[in-house]
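Trainee: requesting a structural model of the entry that follows:
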Amino acid sequence: MGRDHGFHPVRITRIIQETADTRTYVLDAPYSYRAGQFLTIKACGALRSYSMSSSPATDTELMTTVKRVPGGLVSNWMHDHLRPGDVVETTLPAGVFCLRETDAPLVAFCGGSGITPILSLAKTALATTDRRVRMLTANRDAGSVIFESALDELARHYPDRFGNQHHLDTRNGFVTDRQVRDFAGGDRDADFYICGPTPFMDLTERALLEHGVDPGRILIERFGSQTEAPAADQPVAGQGESEGTVAIVLSGKRHTVPQHSGETLLESARRAGLAPPFSCESGNCATCIAQVTEGEAKMRVNNALDDDEIADGWVLTCQGEPVTPHVTVVYED
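Mentor: Next up, the predicted model:
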């Protein structure tokens, strides 16, 4: 039996205004979770994933932090309409952007609201291990720095093991490759965590690789935005019908379509005229998860499911491609 990936009602107990455009939602949610994981919230007919900023080791309340995105459907609705006492629907925590069992230093690069999961990781690592933790936090200006007081408190509490370097774009320009390499310094054997806007993450990853860091030590949290779904009868370039079938079980009903080469399970479901759940379509949020009960599918990208879930047949349908002639995939009700 796989982990419960359904939605559950959760009450908001408090809302903390972190900056002018960022709020932390304190949830009455008795979920167990790992530092660095996220929740997926259902609102406005859409699904969005937000990381926990709380630490399971140091915080008694579960918190998720949401930055208002210009034009963002869900983030703007949450900021404009949600109040303490309101109920939202969320999944159980998911994600693999987590701490590994190691004594190596933790070196993190955060851009804007990308600090959210990394604060959870930093607090947990400091409280439960003897690891050193260093963070470079990049923000637009002084008014957009999220969790400044929490970072100051960590520095006071762990003066020998924690350090944070603030970077303000308005004062210093955007972070450069050289700054990333200089901040990494001689800690090439550290675990490097990266989260923030895509250009920031791409630059940081490239600079670390050029600095000689093993790719296996670079952990990146990417949340893509939802893309427009093609019409069910719209052909996709480069795809042709191949031998085999894909059976999709959604809301208890089974639908079968011919396999198309290069097509994901999610794309097959859409071609069958179905509307299964999905959000990022990048292999990051686990919203599109389903279980393969017959045959086998291989994921192009997986930043959300752990090894036990994969062994149980769970797959990110936006990334899963059939590798056997016949595949059956079942979405949870």
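Trainee: going forward, measure contacts and count neighbours with C-alpha atoms only.
Mentor: OK.
Trainee: count the neighbours of Thr64 for me.
Mentor: Using other C-alpha atoms under 10 Å, Thr64 has 20 neighbouring residues.
Trainee: again, but for the one 5 residues further on
Mentor: Other residues within reach of Val69 by the criterion other C-alpha under 10 Å amount to 12.
Trainee: once you drop chain neighbours, what's closest to it?
Mentor: Nearest residue to Val69, sequence neighbours excluded (C-alpha to C-alpha, 6 or more residues apart in numbering): Ser75, at 6.2 Å.
Trainee: checking the one you found next. Helix, strand or coil?
Mentor: Each residue gets one of three states, and Ser75 gets helix by DSSP: H, G, I helix; E, B strand; the rest coil.
Trainee: and it, what is it in contact with?
Mentor: 66-69 (C-alpha atoms under 8 Å, 6 or more residues apart in numbering).
Trainee: the lengthiest strand in the chain: which residues count as buried?
Mentor: The longest strand of the chain (DSSP state E) is strand 8-19. By 16 or more other C-alpha atoms under 10 Å, the buried positions in strand 8-19 come out as 10-15, 18.
Trainee: which of the residues you listed lies closest to Val249?
Mentor: Val10 (27.8 Å; C-alpha to C-alpha).
Trainee: do I have it right that the closest one meets Glu89?
Mentor: Yes: here Val10 reaches Glu89: they are 6.0 Å apart, a contact under C-alpha atoms under 8 Å.
Trainee: turn the buried residues of strand 8-19 into a markdown table, including distance to Glu148.
Mentor: Putting those into a markdown table (distance: C-alpha to C-alpha, whole Å) gives the following:
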| residue | distance to Glu148 |
| --- | --- |
| Val10 | 27 |
| Arg11 | 27 |
| Ile12 | 23 |
| Thr13 | 22 |
| Arg14 | 19 |
| Ile15 | 17 |
| Glu18 | 9 |
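Trainee: another one to check against the first:
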Amino acid sequence: MARPPLFQRATVTRVVPETPDARTFVLEPHDGPLRYRAGQFCTFRVTVNGDELFRSYSMSSAPETDGELMTTVKRVPGGAVSNWLLDNLGAGDEVEITRPIGRFCLRDTDLPLLGYSGGSGITPILSLTKAALAATGRRVRLLCADRDADSAIFAAAFDDLLRRYPDRLEVRRHLDSVGGLITTAAVRAFVGDDAAGDHYLCGPEAFMALVESALPGPGQVFSERFGDVPPLPEEPSAPASTPATSGGTVTVILKGRKKSVPRRDGETVLESARRAGLSPPFSCEQGNCATCMALVTSGRATLRRNEALTEEELEDGYILTCQAVPDTPDITVDYE
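Mentor: Below you'll find the model as predicted:
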């Protein structure tokens, strides 16, 4: 069976203003509707000032409630892709996106769902909330932190959900402009008697670290982290030492080019591809975003970390090349 391409084109059918610095893009994939789960994300590939860049954005839609695919983007200081999308993308324009990916999804349980969002981290939390309310009987409680009232994304959407599910949905808004940054005590007061529920976190790293440290347990904790984009590594002119080789070859196929290099101990497939002179796609390099996703066509590899690929994708042979270290002497990986 032919595997679908990782990237595909989609048309922006309309743009919905959410706040002064956030917009929702409604997308129509050219190859037909995409199958996805609430809480997943797509990675966008855009060219900005001649550079090919990749960034991941969560779905604000949910398949249980929405007939259209929607993702929401917020302007951030220095956000090369986010700011470019907001400044340049309008109805009728086309973008390149991956199929939806990610494991920040609902599990099959009747436990209450507690969501914690900071800023635009509310995007996948909205998706999960809509799915849980529409398709399960679970209670949903949300703690949403924003800079100020004008920054609160999806206020109207949550007002509508509160009207429809008054007995199952609670939304608690925390404004930094009024109460300062959220505290451990505030998180624990919000949790109350629902510590055993499922806890979903998305937002700035400092916000998520505080919430994680505040949660008393024993409930399961799920977090969505795309990570900061690291700079491309500089090629050393005269390395002090060369990593040991153990025999074998790493072969990488990318954009019609096939390059092979000797395998080095502990080196990831992404690092091998760079050493081969290729420029493979990547973004977070932390196993979170799946931008570097590729297919192993021969050999095997172990992932140091995986917060993006599903069990089905792993079984099909997909890897995150930024986290994949070959297990076999020879391995071939295809980005196409």
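Trainee: the second structure: which residue goes with the residue nearest to Val69 of the first structure?
Mentor: By TM-score structural alignment, Ser75 of the first structure lines up with Ser82 in the second structure.
Trainee: quick one: that match from Leu6 of the second structure, how far?
Mentor: 21 Å (C-alpha to C-alpha, to the nearest Å).
Trainee: can you list which of the contacts of Ser75 of the first structure carry over to the second structure?
Mentor: Mapping the contacts of Ser75 of the first structure onto the second structure (both residues aligned by TM-score structural alignment, their matches' C-alpha atoms under 8 Å) leaves 66-69 still in contact.
Trainee: those residues in strands, which ones?
Mentor: Members of those lying in strands (criterion: DSSP E): 66-67.
Trainee: can you say which of the kept ones among the contacts of Ser75 of the first structure are buried?
Mentor: Buried residues within those, counting neighbours by 16+ other C-alpha under 10 Å: 66-68.
Trainee: follow-up on the earlier one: from the buried residues of strand 8-19 of the first structure, pick the one nearest Gly111 of the first structure.
Mentor: Glu18 (15.5 Å).
Trainee: quick one, what contacts that closest one?
Mentor: Applying C-alpha under 8 Å, 6+ apart, the residues contacting Glu18 of the first structure are 24, 146-147.
Trainee: swap in Ile153 of the second structure?
Mentor: 18-19, 22, 119-120, 122 are the contacts of Ile153 of the second structure under C-alpha under 8 Å, 6+ apart.
Trainee: map it across to the first structure for me.
Mentor: Using TM-score structural alignment, the partner of Ile153 of the second structure in the first structure is Ile146.
Trainee: how close does the residue nearest to Val69 of the first structure get to Lys67 of the first structure?
Mentor: 7 Å.
Trainee: just Ala297 of the first structure next, same as before
Mentor: Plainly put, Ala297 of the first structure is 35 Å away from Lys67 of the first structure if you go by C-alpha to C-alpha.
Trainee: got a markdown table for the contacts of Ser75 of the first structure, with distance to Ser53 of the first structure too?
Mentor: Formatted as a markdown table, those follow (distance: C-alpha to C-alpha, whole Å):
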| residue | distance to Ser53 of the first structure |
| --- | --- |
| Val66 | 10 |
| Lys67 | 12 |
| Arg68 | 16 |
| Val69 | 18 |
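Trainee: residue ranges of the strands in the stretch 51-200 of the first structure, please?
Mentor: Using DSSP state E, counting those that start in this stretch, the strands of the stretch 51-200 of the first structure run over 62-67, 87-90, 106-111, 133-139, 162-168, 191-195.
Trainee: which ones are touching the counterpart of Trp314 of the first structure in the second structure?
Mentor: If you follow Trp314 of the first structure across to the second structure using TM-score structural alignment, you land on Tyr318. Residues near Tyr318 of the second structure by C-alpha under 8 Å, 6+ apart: 293-296, 309.
Trainee: please repeat the previous calculation with a cut-off of 7 Å.
Mentor: Taking C-alpha atoms under 7 Å, 6 or more residues apart in numbering, we find Tyr318 of the second structure in contact with 293-296.
Trainee: from those residues, which land in strands?
Mentor: Counting by DSSP E, the part of the contacts of Tyr318 of the second structure found in strands is 293-296.
Trainee: quick check on those: which are buried?
Mentor: 293-296.
Trainee: now render the residues you listed as CSV, adding distance to Leu169 of the second structure.
Mentor: Shown next, in CSV, are these (distance: C-alpha to C-alpha, whole Å):
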residue, distance to Leu169 of the second structure
Met293, 36
Ala294, 39
Leu295, 41
Val296, 43
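Trainee: of all those residues, which two lie farthest apart?
Mentor: Met293 and Val296 (10.0 Å).
Trainee: coming back round to it: got the strands of the stretch 51-200 of the first structure as TSV, with distance to Thr328 of the first structure columns?
Mentor: Converted to TSV, these look like this (distance: least, C-alpha to C-alpha, whole Å):
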stretch	distance to Thr328 of the first structure
strand 62-67	35
strand 87-90	27
strand 106-111	40
strand 133-139	44
strand 162-168	48
strand 191-195	35
